[in-house]
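Q: Kindly generate the corresponding structure for this input.
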Amino acid sequence: SGLAFFSFSTGAVERILDVEADIPATRLNDGRCDRQGRFVFGMFNQQDGPKQALGGFYRLDTDLRLERLPLPNAAIANSICFSPDGRRMYYADSATRAIHCCEYDPHSGAIGALRVFVGAVAAPGEPDGSCIDADGYLWSTRWGAGQLMRFAPDGRLDRVVALDAPQPSCPAFGGPSLSTLYATTAFLGMSAGDRAAAPLSGSLFRMELDVRGLPESRFLGLPR
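A: Predicted coordinates:
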């Protein structure tokens, strides 16, 4: 498992580096660029059975240096996103069902105080992908619960959007004014009966909102 540049125009793939080659059980999972164009990502324990927190969180700088972040290991890293000013980082280990946040220096990338943002008992399902809107609220897809939940910067639940699919996996804003919220869904491990009961599982959902998203930061590093 590793990182690479992909050219949309030519289809060429240029490998950058391997990640956790010494831990065969892990692979890359969730990631997002911070406001300075550095790619922050976490790992996934792909072993069957109970998930141990084996993988770390990392940052690929624009000069292609890889740094392991001083965050606790995760079994299923998810929900990586940043506040509008870039001074807070959110992340989750889906296996623990909690979303965390920490202080994040937008210039040096230094990690500050960590705390629980949304606890495991505060919301149903597992937190999968997340994104931040222009008001600084976090939108969380709730795997297993069929819901999108919007949380205020203080962790307060603001609203819930029900989806006709039990496994929503990641939200993203789009459209000309970034007021359209998209959500991917899956049907991992669902039986034929479950699929029949939720036939839209695996679909891409779209909804118009009264809030707007933020443009996603792009990675500013270049191939060697």
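
Q: C-alpha only now, for contacts and for neighbours.
A: Noted.

Q: Can you get me a residue count around Ala172?
A: Using other C-alpha atoms under 10 Å, Ala172 has 20 neighbouring residues.

Q: next up, for comparison:
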Amino acid sequence: MTGPDERLDDVPATILCDTRCHLGEGPTYDAASDTAWWFDILERRLFETRLAARQTTIHELPVMVSALAVIDEGHHLLAADDGLYVRSLRDGRLSRYLPLEADNPATRSNDARVHPSGTFWIGTMGRGAERGAGAIYALHNGELTRLFADISIPNAICFAPDGATAYFADTRANVLCRVLLDPATGLPVAAPSELYVHGGTGDLDGAVVDNEGVIWNARWGGGCVDAYSPDGVRLRSVRVPAQLASCPAFVGADLSRLLVTSAWQGMDAAARAADPDHGRTFVLDVGVRGRAEPRVRLGPA
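A: Model (predicted):
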């Protein structure tokens, strides 16, 4: 729970999907088809919701997947526990594209997002969140490169609208970092620096950047999404109807609503009873506009 002196904004919130996720993560939105996608990592499920119709389809997966990027109208790129896969939307078939720490069964994929250039950043972590077991990679021109190592729980990967800055967090350390990038490639040109150190209730989790460059970060265990300025000032905190808020994504025709996933991982029966909407997926009317997610680029332009 948040502290007694912490003010949370209450905004209109609705349940987009009442099916509970053990570990809901990786939401993204395809504006062209008006479709939101997200995962239950631990239960190996992919959720697909047509927003206008509020119709949700749940796809069972053969691997543990944490994030996706849109390739084109018929294909997605999935970040899974042993590699990157191309998924056909027509029949759900998966084809291995590249291995990702496939020689290390102790790790899995976690947070990921596409840079405006089409470069895909992907984090890995220990399956038991072991200290320093994870890393962050970039898929650029069809090749995976490790950018940063010795990360425990990579989260909050997102990018400034101009593509010149990346953000990421190590949830265990509760530090949000900033990295200067080459906007044309989405690759770092400097070492990461601390932007914000979170103290108090909850932990930094997934994030997305709005049209004005504000960073919206789900606070795991805090029941909220926090908004940070590009220079690391917390601007507001918006209540989420579940304590384990995990990751946001802007959705809707004008990208003015915030989809937020949640989880019940690690909650005992008493904690779940005290948090009746645990694991559900929500839409918040936060009163700001996001940006359309770029498509991933698998080869040279």
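
Q: Quick TM-score on the pair, please.
A: Remark: TM-score between the superposed chains equals 0.92 [TM-score structural alignment, normalised by the length of the first structure]; 217 aligned residues with a C-alpha RMSD of 1.5 Å.

Q: Trace stretch 45-58 of the second structure over to the first structure and give me the residue numbers.
A: With TM-score structural alignment applied, stretch 45-58 of the second structure matches no range in the first structure.

Q: Give me the contact list for that stretch.
A: If you take C-alpha atoms under 8 Å, 6 or more residues apart in numbering as the criterion, stretch 45-58 of the second structure is touched by 16-17, 33-40, 59-61, 65, 252.

Q: next one: stretch 112-121 of the second structure
A: Contacts for stretch 112-121 of the second structure (C-alpha under 8 Å, 6+ apart): 26, 66-69, 79, 122-123, 136-141, 155, 157-159, 161-163, 183-186, 293-298.

Q: matching residues in the first structure for that stretch?
A: Against the first structure, stretch 112-121 of the second structure falls on residues 31-40 (TM-score structural alignment).

Q: Map Thr261 of the second structure onto the first structure.
A: Per TM-score structural alignment, Thr261 of the second structure is aligned with Thr184.

Q: and that match, what element?
A: Element membership of Thr184 of the first structure, judged by DSSP states H and E, is strand 180-185.

Q: Which residues are in contact with the spatially most central residue of the first structure?
A: Centroid check for the first structure by C-alpha atoms, centre = their mean gives Ser79 as the closest residue, at 3.1 Å. If you count contacts by C-alpha under 8 Å, 6+ apart, Ser79 of the first structure has them with Asp30, Tyr90, Tyr91, Ala92, Ile99, Pro127, Asp128, Gly129, Ser130, Cys131, Ser140.

Q: Can you give me the distance of the aligned partner of it in the second structure to Tyr97 of the second structure?
A: Matched by TM-score structural alignment, Ser79 of the first structure corresponds to Ala156 in the second structure. Remark: distance between Ala156 of the second structure and Tyr97 of the second structure (C-alpha to C-alpha, to the nearest Å) = 24 Å.

Q: Where do the helices of the first structure begin and end?
A: 192-197 (DSSP state H).

Q: Mind picking the two most distant members of the contacts of stretch 45-58 of the second structure?
A: Distance extremes for these: the farthest pair is Leu61 and Gly252 at 26.1 Å, using C-alpha to C-alpha.

Q: Of the two, which one has the most company?
A: Neighbour count, other C-alpha under 10 Å: between Leu61 of the second structure and Gly252, Gly252 has more, with 21 against 16.

Q: what residue of the first structure takes the place of that one?
A: So, by TM-score structural alignment, Gly252 of the second structure is matched to Gly175.

Q: before we move on, the earlier item: which residues are in contact with the residue nearest to the match of Thr261 of the second structure when sequence neighbours are not counted?
A: Nearest non-adjacent residue to Thr184 of the first structure, counting by C-alpha to C-alpha, 6 or more residues apart in numbering: Leu204, 4.7 Å away. Leu204 of the first structure makes contacts with Tyr182, Ala183, Thr184, Thr185, as judged by C-alpha under 8 Å, 6+ apart.

Q: Tell me, how many residues neighbour Arg97 of the first structure?
A: Around Arg97 of the first structure there are 21 other residues, counting by other C-alpha under 10 Å.

Q: Also Arg35 of the first structure?
A: Neighbours of Arg35 of the first structure (other C-alpha under 10 Å): 20.

Q: go on, Ser108 of the first structure?
A: For Ser108 of the first structure, using other C-alpha under 10 Å, the count is 8.

Q: quick one: it and Val211 of the first structure, what's the gap?
A: In terms of C-alpha to C-alpha, Ser108 of the first structure sits 31 Å off from Val211 of the first structure.

Q: So what does Gly221 of the first structure match up with in the second structure?
A: With TM-score structural alignment as the criterion, the equivalent of Gly221 of the first structure in the second structure is Leu298.

Q: Ignore what I typed, I meant Asp133 of the first structure.
A: Asp133 of the first structure maps onto Asp210 in the second structure, by TM-score structural alignment.

Q: and that match, how many neighbours?
A: 21.

Q: Please apply the same query to Asp231 of the second structure.
A: Counted with other C-alpha under 10 Å, Asp231 of the second structure comes out at 10.

Q: do the same with Leu139 of the second structure
A: Neighbours of Leu139 of the second structure using other C-alpha under 10 Å come to 23.

Q: same check, this time on Pro276 of the second structure
A: The burial count assigned to Pro276 of the second structure is 12, neighbours taken as other C-alpha under 10 Å.
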